[in-house]
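J.: Model the following, please.
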Amino acid sequence: MRTVGVEEELLLVDPDSGEPRARSAAVLAHVAGDGRGDDVFEKELHRQQLEFATRPQTDLAELGEEIVRGRKEAARHAEEAGCSVAALATSPLPVSPTVSVADRYQWMADRYGIAAQEQMVCGCHVHVAVDSDEEGVAVLDRIRPWLAVPAAISANSPFWQGEDTQYESYRSRVWQRWPSAGPTELFGTPERYRRRVADMVATGSLLDKGMIYFDARLSERYPTVEIRVADVCLHADTAVLVAALCRGLVETAAREWRAGTAPLEHSVSLLGLAAWRSARSGLTGDLLHPRTMRPRPARDVVRALVDHVGGALSDSGDLDRVHEGLDLLARRGNGARVQRAALERTGSLAEVVTECVRQTQG
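T.: Have a look, this model is predicted:
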């Protein structure tokens, strides 16, 4: 069974006001001095963010336990540094982001200006193991049309600088400001993939290969396909659901490749529109059906994804868990729905953050 791992970016906030706090250095200092060997935490582009990563797992229950444990440890270290953590993909409250002290991040701030300054957004990256670069590129070519669906499931960023954006995932729209972000054309072979990456870096517009921000890419650090479309999920169980669907997509794509099934040849333009529809309405309106690229109710498109990966989910023992996760999601809503409900109930974006701090740890 393929292993799957998750990287989550969390927001550091004031425990009273809910405003983002530039405390990542202090949090990481507490991590370093804790003596528990917590090496899963890292700084991010902005000092108001903290990242952690799980280990590769085959069992989704164990993956879920590790995500919950990582969030609780992040909360403990943050409390020691005078702040709280929230699994929010954007800050509901106004913020002036502070770039972390690191040569890489300073280069990005100088090169991209306000586009980098405004990139205080938190995502969820899913790593799924592949056997080779050949298999990995074949997977990338075949999962392209389906990625807007887990993005819609994860949507958790309706607010930006104190305003309702009318989007379910505004994070994804901000993320598109990076020059290398977004969907890709078909690659066909690892050689063409590597050549495209090298050509992009050679333009001087990117610092290095680490700035290849495709919706899904071959990881430079691990033998995985890295799927990067999701908002950080408010609830850990939604993150597990997204991971399960991503693993199902990778396994299904690899089976199609081995069977000689060609990938769908949708244009990058259509894939970009599918991503926009996903960001705009999440699970509350229409999505573009991955096979036809025509609008269909979100519930029908989610069902089409589950049908598409159903064989892989059944073989891995994940099908019932995915159905249960989707049932829970339908009742409770994704993060965007929960945030808007909290604002309607309390009338306060600060209270929205407070509620999300509580829900981050379950």
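
J.: For the rest of this, base every contact and every neighbour count on C-alpha atoms.
T.: OK.

J.: and the lengthiest strand in the chain, what does it pack onto?
T.: Among the segments of the chain that qualify as a strand by DSSP state E, the longest is strand 4-13. Counting contacts by 3 or more Cα pairs under 8 Å, 6 or more residues apart in numbering; DSSP states H and E, strand 4-13 is packed against strand 49-53, helix 60-80, strand 84-86, strand 123-129, helix 236-259.

J.: who's in contact with it?
T.: For strand 4-13, the external contacting residues (Cα atoms under 8 Å, 6 or more residues apart in numbering) are 19-24, 44, 48-58, 63, 67, 78, 83-89, 91, 122-129, 232, 243, 247.

J.: got it, and stretch 252-267?
T.: With contact meaning Cα under 8 Å, 6+ apart, stretch 252-267 is reached by 135, 138-139, 141-143, 145, 185-186, 291, 308-309, 311-312.

J.: switch to 6 Å and redo it
T.: Applying Cα atoms under 6 Å, 6 or more residues apart in numbering, the contact partners of stretch 252-267 are 139, 142, 309.

J.: How about stretch 326-346?
T.: Stretch 326-346 has contacts (Cα under 6 Å, 6+ apart) with 155-158, 168, 234, 352.

J.: how about it: buried residues?
T.: Going by neighbour count (16 or more other Cα atoms under 10 Å), the buried part of stretch 326-346 is 326, 329, 333-340, 342-343.

J.: Repeat that for stretch 153-172.
T.: Buried residues in stretch 153-172 (16+ other Cα under 10 Å): 153-160, 167-172.

J.: quick one: the helices in the stretch 201-350 of the chain?
T.: Per DSSP state H, counting those that start in this stretch, the stretch 201-350 of the chain carries helices over the ranges 236-259, 268-281, 298-316, 319-332, 335-346, 349-360.

J.: Let me know which of those is tucked in deepest.
T.: Each of the helices of the stretch 201-350 of the chain was scored by mean neighbour count; the highest is helix 236-259, a mean of 23, by mean count of other Cα atoms under 10 Å.

J.: tell me how far it is from the chain's mean position?
T.: Helix 236-259 sits 14 Å away from the centroid of its parent chain (Cα atoms, centre = their mean, to the nearest Å).

J.: next one: stretch 106-121
T.: Its chain's C-alpha centre and that of stretch 106-121 lie 19 Å apart, by Cα atoms, centre = their mean.

J.: I would like the residues contacting that stretch, please.
T.: For stretch 106-121, the external contacting residues (Cα under 6 Å, 6+ apart) are 89-90, 171.

J.: again, but for stretch 130-140
T.: Outside stretch 130-140, the residues that touch it by Cα under 6 Å, 6+ apart are 190, 224, 250, 253-254.

J.: Let's see that with 8 Å instead.
T.: Identification of contacts with stretch 130-140 by Cα under 8 Å, 6+ apart yields 2, 187-190, 193, 216-218, 223-225, 250, 253-254, 257.

J.: Tell me which residues of it come out buried.
T.: Buried residues in stretch 130-140, counted by 16+ other Cα under 10 Å: 130, 133, 135-140.

J.: here's the other one to compare against:
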Amino acid sequence: MSERTFGVEEEFLLVDAEGRPAAAAPAVLRGSPEELQPELVTCQVESVTPVCGDVDELLGCLRDQRRQLVEGAAEKGLRLLATGTPPVEDTARLTPGARYRRIADHFRGLMDSVNVCGCHIHVGVPDRETGIGVLNHLRPWLPVLLALSANSPFAEGADTGYASWRYLAMSRWPSGGPPPFAESAEHYESLVGDMAQSGAVLDPANLYWDIRLSPRHPTVEVRVCDVAPTAEEAALLAVLVDGLAATARARLDSGETAEPVSQDVLRADLWRAARDGLAGQCVDPRTRSLRPAGETLLGLLDEVRPQLQDGAKEFAEQTLADVLARGGGAARQRDVLARNGDFAEVVAFLAGQTKA
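T.: Below is the predicted model of the structure:
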């Protein structure tokens, strides 16, 4: 197996003192390094780590990039939030640019759902055929990763009843949700081509599947997750995805094929994970049974443990234990609101987690 690498993209909200989304990304990012970038709407910013070889390197990059963005926001009297959806009033405005305008003109009312923040995890693959094998092996685990990351219970000042409202918002898009099982790289490209023919995607970067072959890098990109509350939890997601990818490649090398779970069944599993998050139940892909999400996550850790290396095993065990003890991001937000009854306290809590 070739050298293992991974990287993470994180999307964040910029909000004012009352927690309302602030159209300030150009001002906050002025003079920033190129790995800190604008997003589709002007109240969002994105960080992109370099290619990393171990969890210590990745965690250092995540912490440093969050620090830079927090400081840049503070200079403008704003706060940076790591949450999948704005907890209060959404006043998003499109970022200037021909590509963004083309997307808005083409997809029309769906643009109401773009002010959401995810965490995208890239794992390196030697070629696209291997990438398809890894993608197929990872597909059944997408609901478990979503349950762990679910961090968007509120929208427009109300509780949605879901742990990841961001996931439901993105699932409305014609290329949202899980990809179909692909027989080969050629089959995958034909599926994307057929979607482009209908106008469901405008270009490869406009493909919003929960997992895809990156259009720009030699990676498999997992896009199912909400942005993580903390840098440590973002690194945990990356370690687990890297472990799943390494497990998949080992099985591919031994001739083992992935289980072709149907797209409809997988979509149902993802809906349940988005509803319940870490506080409820999640389908275990190994048994197809509904189990407490925490137990399913411990099963995921068992699945990847033999492939974790360079301190990743100890990091994953400790960080996952901490998350299971404290509760997932959605539960933590709800706990703050239940104690205080005030969304301003939720915003303050989120801002504190983001920079911790």
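
J.: And the TM-score between them?
T.: The TM-score (TM-score structural alignment, normalised by the length of the second structure) is 0.96; 354 aligned residues with a Cα RMSD of 1.3 Å.

J.: among the contacts of stretch 106-121 of the first structure, which are in helices?
T.: Within these, residues falling in helices by DSSP state H are residue 171.

J.: In CSV, list the contacts of stretch 106-121 of the first structure along with distance to residue 107 of the first structure.
T.: Output for those, formatted as CSV (distance: Cα to Cα, whole Å):
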residue, distance to residue 107 of the first structure
89, 24
90, 23
171, 22
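
J.: correct me, but residue 208 of the second structure touches residue 172?
T.: No: under the criterion of Cα atoms under 8 Å, residue 208 of the second structure is not in contact with residue 172, lying 10.5 Å apart.

J.: Now render the buried residues of stretch 153-172 of the first structure as JSON lines, adding secondary structure and distance to residue 105 of the first structure.
T.: Shown next, in JSON lines, are these (DSSP: H, G, I helix; E, B strand; the rest coil; distance: Cα to Cα, whole Å):
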{"residue": "153", "secondary structure": "helix", "distance to residue 105 of the first structure": "30"}
{"residue": "154", "secondary structure": "helix", "distance to residue 105 of the first structure": "27"}
{"residue": "155", "secondary structure": "coil", "distance to residue 105 of the first structure": "26"}
{"residue": "156", "secondary structure": "coil", "distance to residue 105 of the first structure": "25"}
{"residue": "157", "secondary structure": "strand", "distance to residue 105 of the first structure": "23"}
{"residue": "158", "secondary structure": "coil", "distance to residue 105 of the first structure": "26"}
{"residue": "159", "secondary structure": "strand", "distance to residue 105 of the first structure": "25"}
{"residue": "160", "secondary structure": "strand", "distance to residue 105 of the first structure": "22"}
{"residue": "167", "secondary structure": "coil", "distance to residue 105 of the first structure": "28"}
{"residue": "168", "secondary structure": "coil", "distance to residue 105 of the first structure": "28"}
{"residue": "169", "secondary structure": "strand", "distance to residue 105 of the first structure": "24"}
{"residue": "170", "secondary structure": "helix", "distance to residue 105 of the first structure": "22"}
{"residue": "171", "secondary structure": "helix", "distance to residue 105 of the first structure": "19"}
{"residue": "172", "secondary structure": "helix", "distance to residue 105 of the first structure": "20"}
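
J.: In TSV, list those along with distance to residue 348 of the first structure.
T.: Shown next, in TSV, are those (distance: Cα to Cα, whole Å):
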residue	distance to residue 348 of the first structure
153	25
154	23
155	20
156	17
157	16
158	14
159	12
160	14
167	19
168	18
169	20
170	19
171	21
172	24
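
J.: From those residues, pick the one nearest residue 279 of the first structure.
T.: For these, the closest approach to residue 279 of the first structure (Cα to Cα) belongs to residue 169, at 4.6 Å.

J.: for the closest one, what are its contacts?
T.: When the contact criterion is Cα under 8 Å, 6+ apart, the partners of residue 169 of the first structure are 152, 155-158, 231, 278-280, 282, 336.

J.: repeat for residue 21 of the first structure
T.: By Cα under 8 Å, 6+ apart, the residues touching residue 21 of the first structure are 12-14, 47-48, 83.

J.: Now name the helix or strand holding residue 17 of the first structure.
T.: According to DSSP states H and E, residue 17 of the first structure maps onto no helix or strand at all.

J.: Top of the contacts of residue 21 of the first structure by number of neighbours, please.
T.: Sorting these by how many neighbours each has (other Cα atoms under 10 Å) puts residue 12 first, at 31 neighbours.

J.: Any idea which of the helices and strands packed on strand 4-13 of the first structure gets closest to residue 40 of the first structure?
T.: Closest approach to residue 40 of the first structure among these is made by strand 49-53 (5.1 Å; Cα to Cα).

J.: got the angle for that closest one vs strand 123-129?
T.: Between the axis of strand 49-53 of the first structure and that of strand 123-129 there is an angle of 20 degrees, by axes from the mean of the first three to the mean of the last three Cα atoms, to 10 degrees.

J.: Specify, as a residue range, where strand 49-53 of the first structure falls in the second structure.
T.: Alignment of strand 49-53 of the first structure against the second structure: residues 44-48, by TM-score structural alignment.

J.: Mean deviation, the matching stretch versus the first structure?
T.: Superposed on the first structure, stretch 44-48 of the second structure shows a mean distance of 0.5 Å to its aligned residues (mean Cα distance after the TM-score superposition for the first structure).

J.: For that stretch, give me every contacting residue.
T.: 7-14, 23, 25, 29, 35-39, 65-66, 115, 117.

J.: to the chain's geometric centre, what's the distance from it?
T.: Worked out by Cα atoms, centre = their mean, stretch 44-48 of the second structure lies 12 Å from the chain centre.

J.: after superposition, how close is the longest strand of the first structure to the second structure?
T.: Superposed on the second structure, strand 4-13 of the first structure shows a mean distance to its aligned partners of 0.4 Å (mean Cα distance after the TM-score superposition for the first structure).

J.: cool, and stretch 303-310 of the first structure?
T.: Averaged out, stretch 303-310 of the first structure is 1.5 Å away (mean Cα distance after the TM-score superposition for the first structure).

J.: got it, and stretch 60-80 of the first structure?
T.: After superposition, stretch 60-80 of the first structure averages 1.0 Å from its match (mean Cα distance after the TM-score superposition for the first structure).

J.: Please apply the same query to stretch 270-278 of the first structure.
T.: With mean Cα distance after the TM-score superposition for the first structure, stretch 270-278 of the first structure averages 0.7 Å from its match.

J.: what residue of the second structure matches up with residue 93 of the first structure?
T.: Under the alignment (TM-score structural alignment), residue 93 of the first structure pairs with residue 88 in the second structure.
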